[in-house]
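Undergrad: need a structure here:
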Amino acid sequence: MKTQRRAFLKQTTALLAATGLTGWTEAVARSLNPNAAAADKPYVVFVTGDHEYSGELTLPLIAAELEKNYSMRTKVLTAYPDYNGEKDIPGLEALREADLAVFYLRWRQLPQDQLNFIEDYLKSGKPVMGFRTTTHAFNYPEGDERRRWNAFGEFAFGSPPGWGGAAKHTHYGHQSTTDVTVIPEAASHPILTGVEPSFHASSWLYRVLPDYPAKGAVPLLMGKAVNPDKPAIDNPVAWTWQNQWGGKTFLTTLGHPEDFRLEPFQRMVINAIHWELGKPVPKRWKGKIDINVPYGHPKKF
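TA: Got it, this is the predicted structure:
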């Protein structure tokens, strides 16, 4: 039966194409295969679990926007049993079908079988995107054979390999905020289309300099600490890079839930997702996304 349907479809579409009725060709294809339209939409998988910044609450709102206004399919994975669950993110097999993987993680200790899905995805050369604490996504103890994953931020995104220590990856205090400006040399980058040249973010500034982002990275935004708790230097807060498997990457060290309320931040994120997928960034902004998520998880979701 399936063979007959395929033969009929092939004959019908060839006939319609020959008569110039290409629109009807697509219509016939959709009618005979209702899943075709969905299959044509890019599939974005969000992987969340960050203890602190409510990524499992903000990113579903980004996902909903992608589905509503930008013709994409999405899936949001969350830590189990809640955001404090460090050793289980069910559903990572979805990465097998993903066109883009977006990570917002902090200090996870996932089992090897779950890490395998992430490793296979990275080695496929597909694009990856990360937010803030994804620079230190994993936290395996000394002697654990999975400890190399503590450097996930470095090999996936060109960020420092974990938190503190020799990488000097720290921040400038929880009472500080960040003034963000577009780096002039990057102003024409597609990810910055329509992004205001300066805005104020609630995230306290992460230090990644002097050794990161990695060689070959293209910094897009610069951050200046406001009310820092120690002498501060300006640091990149968003950049692109290509990892060793050829995957396009975008990472921002911003990501406080109040950052997600900002229209320039929202627009950068939507643009970056399109850029990572190899799609033109939206010519027309669909408007500010209603995101109002608390910081610090006052209650379980």
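
Undergrad: use CA for all of it now, contacts and neighbours both
TA: OK.

Undergrad: Quick one: end-to-end distance for stretch 96-106.
TA: For stretch 96-106, the first-to-last residue distance is 22 Å (C-alpha to C-alpha, to the nearest Å).

Undergrad: And the nearest residue to residue 155 once chain neighbours are set aside, how close does it get to residue 151?
TA: Spatial nearest neighbour of residue 155, chain neighbours left out: residue 243 (6.6 Å); criterion: C-alpha to C-alpha, 6 or more residues apart in numbering. Look at residue 243 and residue 151: by C-alpha to C-alpha, they are 13 Å apart.

Undergrad: Next, the second sequence, to be compared with the first:
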Amino acid sequence: MKKLNVCMISGSFEYDSRKSLKIFQKYLAENYPLIETELIVYQDEDDNPSLRILESTDVIIIFTRRIRISGENLERLQEYCQTGKSIIGIRTASHAYENWLDFDTHVLGGSYQGHFGHGPISHVEILESQIEHSILEGISNFDAFGSLYKNPSNAADTTTLMTAKTNQGHCQPVTWIRERQVGESISRVFYTSLGHQDDFHISSFLQMLANAIFWTTRQ
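TA: From the prediction side, this is the model:
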């Protein structure tokens, strides 16, 4: 495996994304030494740290919520997403940027329409048809925390890997992939609507994110 440069972008304050991504950074450092990570942290919704690092990034991991990105940095992000490079979105990435509202539909292939409310644990299950997928290697079904997101009409070119169901009977896709045509290139995209703080203490969740890095980068 070649060295991979991973850029993590934190800006989901409700879910303490900085702390959660640092947990994932530590997991990668302990298990995958050839993955080098850089963490960019937004201090508030109007912060605008440089995204120049995207020029040398192999995969971007976005965990932000309604950030008002603008100017040169918005251009850099949009350019990155049009190069065919790898993209991973976590939870609030479905509404990551207030200045780029169609990032969810255009890039992730999602259809975020709110959530079912706080409280109930979701029972996450691997779709039987996808059990052999490399992203799910070493993964078991698990219970996840946080509200269940509604994504009722994802893009036709997405493939759902996992669904989650609450005790109230609500069931939604929570993990999917997409091979997105970008000019003459194919960009591999992974998204999960999971990502509550407690999810980052679940080994299957961390392993799934690591596997997603390898799948999106074709390693």
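
Undergrad: about what we covered before: the residue nearest to residue 155 of the first structure and residue 159 touch, don't they?
TA: No - Residue 243 of the first structure is beyond contact range of residue 159, at 10.9 Å (criterion: C-alpha atoms under 8 Å).

Undergrad: Neighbour count: these two, which is higher?
TA: Shown here are residue 243 of the first structure and residue 159; by other C-alpha atoms under 10 Å, residue 159 has more neighbours (28 against 23).

Undergrad: element containing that one, please.
TA: Residue 159 of the first structure is located outside every helix and strand, with elements delineated by DSSP states H and E.

Undergrad: How about residue 27 of the second structure?
TA: helix 17-31.

Undergrad: what's the average per-residue distance for that helix once overlaid on the first structure?
TA: Compared with the first structure after fitting, helix 17-31 of the second structure has a mean deviation of 2.0 Å; criterion: mean C-alpha distance after the TM-score superposition for the first structure.

Undergrad: Show me what whatever helix or strand comes next after that helix is packed against.
TA: Per DSSP H and E, the first helix or strand lying C-terminal to helix 17-31 of the second structure is strand 35-41. Under the contact definition 3 or more C-alpha pairs under 8 Å, 6 or more residues apart in numbering; DSSP states H and E, strand 35-41 of the second structure sits against strand 4-11, helix 17-31.

Undergrad: tell me, the helix or strand following strand 35-41 of the second structure lands on which residues of the first structure?
TA: Using DSSP H and E, the helix or strand that follows strand 35-41 of the second structure towards the C-terminus is strand 59-64. Taken onto the first structure by TM-score structural alignment, strand 59-64 of the second structure occupies residues 100-105 there.

Undergrad: Just send the helices and strands packed on strand 35-41 of the second structure back as CSV, with distance to residue 94 of the second structure and mean neighbour count too.
TA: Shown next, in CSV, are those (distance: least, C-alpha to C-alpha, whole Å; neighbours: other C-alpha atoms under 10 Å):
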stretch, distance to residue 94 of the second structure, mean neighbour count
strand 4-11, 13, 22
helix 17-31, 14, 17
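
Undergrad: for the first structure, what spans make up the strands?
TA: For the first structure, the strands defined by DSSP state E cover 43-49, 73-77, 100-105, 128-131, 177-182, 198-201, 218-226, 235-242, 248-252.

Undergrad: Would you format those as TSV with distance to residue 17 of the first structure included?
TA: Below are the strands of the first structure laid out as TSV (distance: least, C-alpha to C-alpha, whole Å):
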stretch	distance to residue 17 of the first structure
strand 43-49	29
strand 73-77	29
strand 100-105	33
strand 128-131	38
strand 177-182	47
strand 198-201	50
strand 218-226	44
strand 235-242	40
strand 248-252	36
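
Undergrad: didn't residue 107 of the first structure look like it was pressed against residue 136?
TA: Yes - Residue 107 of the first structure is within contact range of residue 136, at 6.2 Å (criterion: C-alpha under 8 Å).

Undergrad: Those two: which has the busier surroundings?
TA: More crowded of residue 107 of the first structure and residue 136, by other C-alpha under 10 Å: residue 136, with 26 against 22.

Undergrad: What residue in the second structure is paired with that one?
TA: Aligned against the second structure by TM-score structural alignment, residue 136 of the first structure finds its counterpart in residue 95.

Undergrad: Name all residues that make contact with that match.
TA: Contact analysis of residue 95 of the second structure by C-alpha atoms under 8 Å, 6 or more residues apart in numbering lists 64-66, 101, 103-104, 112.

Undergrad: can you tell me which residues contact the residue mapped onto residue 217 of the second structure from the first structure?
TA: Under the alignment (TM-score structural alignment), residue 217 of the second structure pairs with residue 277 in the first structure. By C-alpha under 8 Å, 6+ apart, residue 277 of the first structure lies in contact with 42, 99-100, 127.

Undergrad: hmm, back to that, any idea which of the strands of the first structure gets closest to residue 32 of the first structure?
TA: Smallest distance to residue 32 of the first structure across these (C-alpha to C-alpha): 20.7 Å, for strand 73-77.
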